[in-house]
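Novice: just coords:
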């Protein structure tokens, strides 16, 4: 179903997020075709006026300048051959954003109970399967992440918090996300990160964007690894160019 948004856009209702993401990819491909200016691209000309495409969980919004021919765009949208424009065999966006997390969230044990996993298994599930950024919303820099470990599907809290701190790493339904700023929220909090999800001083203020892969890294494990490495390299002979066997030019490293 397609709804008109005054005279500046269309809102398409779809069955699920997968359908939204497919149509989003098709519209963006049609935009590129329409802006190419080639005769064979005439059927995509209406999409050349689209200035913003915004996916959500079950809707896709297309924004155009005031005065645009919405009727032409609506007809082009209903006639769009999504399967011809979106190849399921195409390589997915290969950009990866790594986010270190301290898994100390107040709801970690609750999530473990809800999923039937131990707290350690929750952390492992959250870090071992990469997530994909699907769409943004709620607040600048807040992105809904999908395609994680299906065992981590949990309900929102029965009572939302009045203030969730910025950097909180959370789960709700089939999604994961990082709160970019302190705000009310009802997601299950499993940890926190010091990464700035939104920084207006950056060229790209948002750390994430639709389509990128997100890998969460257990920063607690990383710190323990680094601490152990420092401890091992501080043993006898460290820094003196010799191993315990006295062989010249070698030193013992705990691991690489």
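Specialist: Ah, there it is. No experiment lies behind these values; they were computed from the predicted model shown. Numbering: from 1, shown residues only.
Novice: make it CA atoms for all contacts and neighbour counts henceforth
Specialist: Fine.
Novice: Let me see the contact set for the spatially most central residue of the chain.
Specialist: Nearest to the mean C-alpha position of the chain, by C-alpha atoms, centre = their mean, lies residue 133 at 2.6 Å. Listed by C-alpha atoms under 8 Å, 6 or more residues apart in numbering, the contact set of residue 133 reads 143-146, 208-214.
Novice: Just say helix, strand or coil for the residue nearest to it when sequence neighbours are not counted.
Specialist: Using C-alpha to C-alpha, 6 or more residues apart in numbering and skipping residues adjacent in sequence, the residue nearest residue 133 is residue 145, 4.5 Å away. Three-state assignment for residue 145 (DSSP: H, G, I helix; E, B strand; the rest coil): strand.
Novice: list the contacts for residue 145?
Specialist: 131-135, 175-177, 214.
Novice: all strands of the protein, in order?
Specialist: In the chain, the segments counted as strands under DSSP state E are 2-4, 9-13, 52-55, 59-63, 96-101, 131-136, 143-146, 161-164, 168-172, 175-178, 183-185, 188-192, 213-218.
Novice: Can I get those strands in JSON lines including distance to residue 78?
Specialist: Shown next, in JSON lines, are these (distance: least, C-alpha to C-alpha, whole Å):
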{"stretch": "strand 2-4", "distance to residue 78": "9"}
{"stretch": "strand 9-13", "distance to residue 78": "10"}
{"stretch": "strand 52-55", "distance to residue 78": "16"}
{"stretch": "strand 59-63", "distance to residue 78": "13"}
{"stretch": "strand 96-101", "distance to residue 78": "34"}
{"stretch": "strand 131-136", "distance to residue 78": "23"}
{"stretch": "strand 143-146", "distance to residue 78": "27"}
{"stretch": "strand 161-164", "distance to residue 78": "41"}
{"stretch": "strand 168-172", "distance to residue 78": "33"}
{"stretch": "strand 175-178", "distance to residue 78": "29"}
{"stretch": "strand 183-185", "distance to residue 78": "37"}
{"stretch": "strand 188-192", "distance to residue 78": "39"}
{"stretch": "strand 213-218", "distance to residue 78": "30"}
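Novice: here's the one I want to compare it with:
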């Protein structure tokens, strides 16, 4: 673990794994004066009101950062149509049938590790090992909003049309809640620590 000051009010905590990030985020969330937490794959940026309080490093070093906290809140269920252009590729790579890929993807419960890339995009951990596959060799120039994909240890949903290289297994069904709505409070449906499950329709 390494701490780097970022101005007078923020500190960047560098860690070794997603699990340590989740544990450190839980520790930082309990400190006085916290106004914002931004986790990423190996870091957490904590911003405080009135300066970084004393004892931040001591609190982190005293905690068991190997103990990943339980996901928070209710499970967000995302109805999904599994007709993606890379479903067959994912099945072939995993030596499974497309139906087995769908069963694996819907049978797991995921946790939002962090958000980024685009507003509302959550990097979800908990992907079954056979579905942990490489990105496409050539990214698509445009992935439609609602596309459900896998890449490496993550699964996720594209909140809006954008380029992307994840293997696409399907898409959110009509009527699924938008991942990002600036008129909603909060605008993002998914936040770090939330639980997520995909449901085939």
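Specialist: Yep, it's here. Treat the numbers as computed from the prediction; the structure is a model and nothing was measured.
Novice: that older thread, now check the residue nearest to residue 133 of structure 1 against structure 2: what is it aligned to?
Specialist: Applying TM-score structural alignment, one finds that residue 145 of structure 1 aligns to residue 124 in structure 2.
Novice: Same question for residue 57 of structure 1.
Specialist: In structure 2, residue 57 of structure 1 lands on residue 41 (TM-score structural alignment).
Novice: The longest helix along structure 2 vs structure 1, average offset?
Specialist: Of all the segments of type helix in structure 2, defined by DSSP state H, the longest one is helix 18-29. Compared with structure 1 after fitting, helix 18-29 of structure 2 has a mean deviation of 0.6 Å; criterion: mean C-alpha distance after the TM-score superposition for structure 1.
Novice: For that helix, what is the distance to the chain centroid?
Specialist: Distance of helix 18-29 of structure 2 from the chain centroid (C-alpha atoms, centre = their mean, to the nearest Å) equals 14 Å.
Novice: follow-up on the earlier one: neighbours around the match of residue 57 of structure 1, how many?
Specialist: Burial of residue 41 of structure 2 is recorded as 18 neighbouring residues (other C-alpha atoms under 10 Å).
Novice: Nearest residue to it in space, please, no chain neighbours.
Specialist: residue 18 (5.7 Å).
Novice: I'd like to know how far the one you found sits from residue 166 of structure 2.
Specialist: Per C-alpha to C-alpha, to the nearest Å, residue 18 of structure 2 is found 20 Å from residue 166 of structure 2.
Novice: do residue 135 of structure 2 as well
Specialist: 5 Å.
Novice: so what sits against both of these two?
Specialist: 150-151.
Novice: Looking at those two, which has the bigger crowd around it?
Specialist: residue 166 (27 against 16).
Novice: So what does that one match up with in structure 1?
Specialist: Per TM-score structural alignment, residue 166 of structure 2 is aligned with residue 187.
Novice: Same check on residue 112 of structure 2?
Specialist: Under the alignment by TM-score structural alignment, residue 112 of structure 2 pairs with residue 133 in structure 1.
Novice: now its match: how far from residue 109 of structure 1?
Specialist: 25 Å.
Novice: Can you show me the helices along the stretch 101-250 of structure 1?
Specialist: 108-115, 119-128, 219-233 (DSSP state H, counting those that start in this stretch).
Novice: what's the shortest one aligned against in structure 2?
Specialist: In other words, helix 108-115 of structure 1. Going by TM-score structural alignment: helix 108-115 of structure 1 matches residues 87-94.
Novice: Tell me roughly how far that stretch lies from structure 1 on average.
Specialist: With mean C-alpha distance after the TM-score superposition for structure 1, stretch 87-94 of structure 2 averages 1.2 Å from its match.
Novice: That stretch: how far from the chain's middle?
Specialist: With C-alpha atoms, centre = their mean, you get 22 Å for stretch 87-94 of structure 2.
Novice: May I see the buried residues of it?
Specialist: Residues of stretch 87-94 of structure 2 classed as buried: 87-88, 90-91, 94 (neighbour count, 16 or more other C-alpha atoms under 10 Å).
Novice: One more: stretch 151-159 of structure 2?
Specialist: Buried residues in stretch 151-159 of structure 2 (16+ other C-alpha under 10 Å): 151, 153-159.
Novice: go on, stretch 110-129 of structure 2?
Specialist: 110-115, 119-128.
Novice: now, the most widely separated pair of those residues?
Specialist: 119 and 128 (25.5 Å; C-alpha to C-alpha).
Novice: what about the nearest residue to residue 138 of structure 2 once chain neighbours are set aside, distance to residue 134 of structure 2?
Specialist: Take residue 138 of structure 2 and drop its neighbours on the chain: the residue closest to it by C-alpha to C-alpha, 6+ apart is residue 165, 6.8 Å away. Distance of residue 165 of structure 2 to residue 134 of structure 2, given as C-alpha to C-alpha: 9 Å.
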